[in-house]
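# model this:
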Amino acid sequence: MNLQISGHHLELTPALREYVITKLDRVLRHFDQVIDGSVVLSVDNHREKDKRQKVEINLHLKGKDIFIESCDVDMYAAIDLMVDKLDRQVIRHKDKIQGHAHATMKYAPQESEAPAP
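Alright, predicted model coming up:
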């Protein structure tokens, strides 16, 4: 998987980079058909009182693109929220792909052609 991690109005430390990578490994455990992804960590400085830490991810899966964003006061908490949302979305997508809504004709019950007495 090609993963691009960048920071916007934020210095991307090796600790933050490693934390994002280890958290995203949880997603790869459930679904291994991830093509690539981009993560943007940013700080919203518009309000002086509460600086909002924001995490965005755009993940390209086989057959679908998923975009998730989460905000929190703490960057690590925002990453955790983002990974939880992403994990639910990926599991839902995997269930849709692997779900067998219709039974095959091979195992369908057959009606007997002989008339009933």
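
# Could you use CA atoms for every contact and neighbour count after this?
OK.

# mind listing the helices for this structure?
14-30, 75-98 (DSSP state H).

# tell me the most buried of these?
helix 75-98 (a mean of 16; mean count of other C-alpha atoms under 10 Å).

# Just give me how far that helix sits from the chain centre.
4 Å (C-alpha atoms, centre = their mean, to the nearest Å).

# what do you get for stretch 51-71?
7 Å.

# so what's the most centrally placed residue in the chain up against?
Nearest to the mean C-alpha position of the chain, counting by C-alpha atoms, centre = their mean, stands Leu86 at 2.7 Å. Residues counted as contacts of Leu86 (C-alpha atoms under 8 Å, 6 or more residues apart in numbering) are 27, 66, 68.

# dump the residue contacts of Lys62.
33-35.

# To compare against the first, here's the next sequence to fold:
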Amino acid sequence: MNRQNNTQEVIVSGIHLELTPSLKTFVQDKSERLFRHQERIIRVRVELECDSKQAVAQRFTAKGHIQIFGPDMNASVSSDECHKAVAMLIDKLDRMLERRSHMVKAKRQHVRVTDLEAAAPETM
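Next up, the predicted model:
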């Protein structure tokens, strides 16, 4: 299923946190980086959570879910500031997508047993 239009769906939700328009645009601007790796990303969902009972260094948690053809990717990051947590989350998801694309390329170039049997001459 190849989509012709390049609409990228980014869903931002807040848990115990009021989402401001600037925070939403910050998340959407940062998430543009993820779409350069895989053109087959269906949806990116970012959940921002503020837990006032946690320690100050882990007060804000950003969770990211990437729905992609194949296994979905999930990541979570905690920080003392919401914007910092979002930036760290996008970096983490970016590294995960990069690793996945390298693994796909390496798998494509891997020599298979049937290729080795066909290349080897029969000795008898």
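
# TM-score for the pair, please.
Here the superposed chains carry a TM-score of 0.81, computed using TM-score structural alignment, normalised by the length of structure 1; 111 aligned residues with a C-alpha RMSD of 2.3 Å.

# In TSV, list the contacts of Leu86 of structure 1 along with distance to Thr13 of structure 1.
Formatted as TSV, the contacts of Leu86 of structure 1 follow (distance: C-alpha to C-alpha, whole Å):
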residue	distance to Thr13 of structure 1
Val27	22
Ile66	25
Ile68	22
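
# Val10 of structure 2 matches what in structure 1?
Counting by TM-score structural alignment, Val10 of structure 2 corresponds to Leu3 in structure 1.

# Not counting its neighbours along the chain, what's nearest that match?
Spatially, and ignoring its direct neighbours in sequence, Leu3 of structure 1 is nearest to Gly37 (4.9 Å; C-alpha to C-alpha, 6 or more residues apart in numbering).

# Tell me how many other residues crowd that neighbour.
Per other C-alpha atoms under 10 Å, the neighbour tally for Gly37 of structure 1 reads 18.

# cool, Arg112 of structure 2 as well?
Quick note: Arg112 of structure 2 (other C-alpha under 10 Å) scores 10 neighbours.

# gap between it and Ala118 of structure 2?
Counting by C-alpha to C-alpha, to the nearest Å, the separation of Arg112 of structure 2 from Ala118 of structure 2 is 10 Å.

# lining up the contacts of Lys62 of structure 1 with structure 2, which overlap?
Among the contacts of Lys62 of structure 1, the contacts conserved in structure 2 (both residues aligned by TM-score structural alignment, their matches' C-alpha atoms under 8 Å) are 33-35.

# With neighbour count added, can I get those residues in a markdown table?
Putting the kept ones among the contacts of Lys62 of structure 1 into a markdown table (neighbours: other C-alpha atoms under 10 Å) gives the following:
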| residue | neighbour count |
| --- | --- |
| Gln33 | 13 |
| Val34 | 19 |
| Ile35 | 14 |
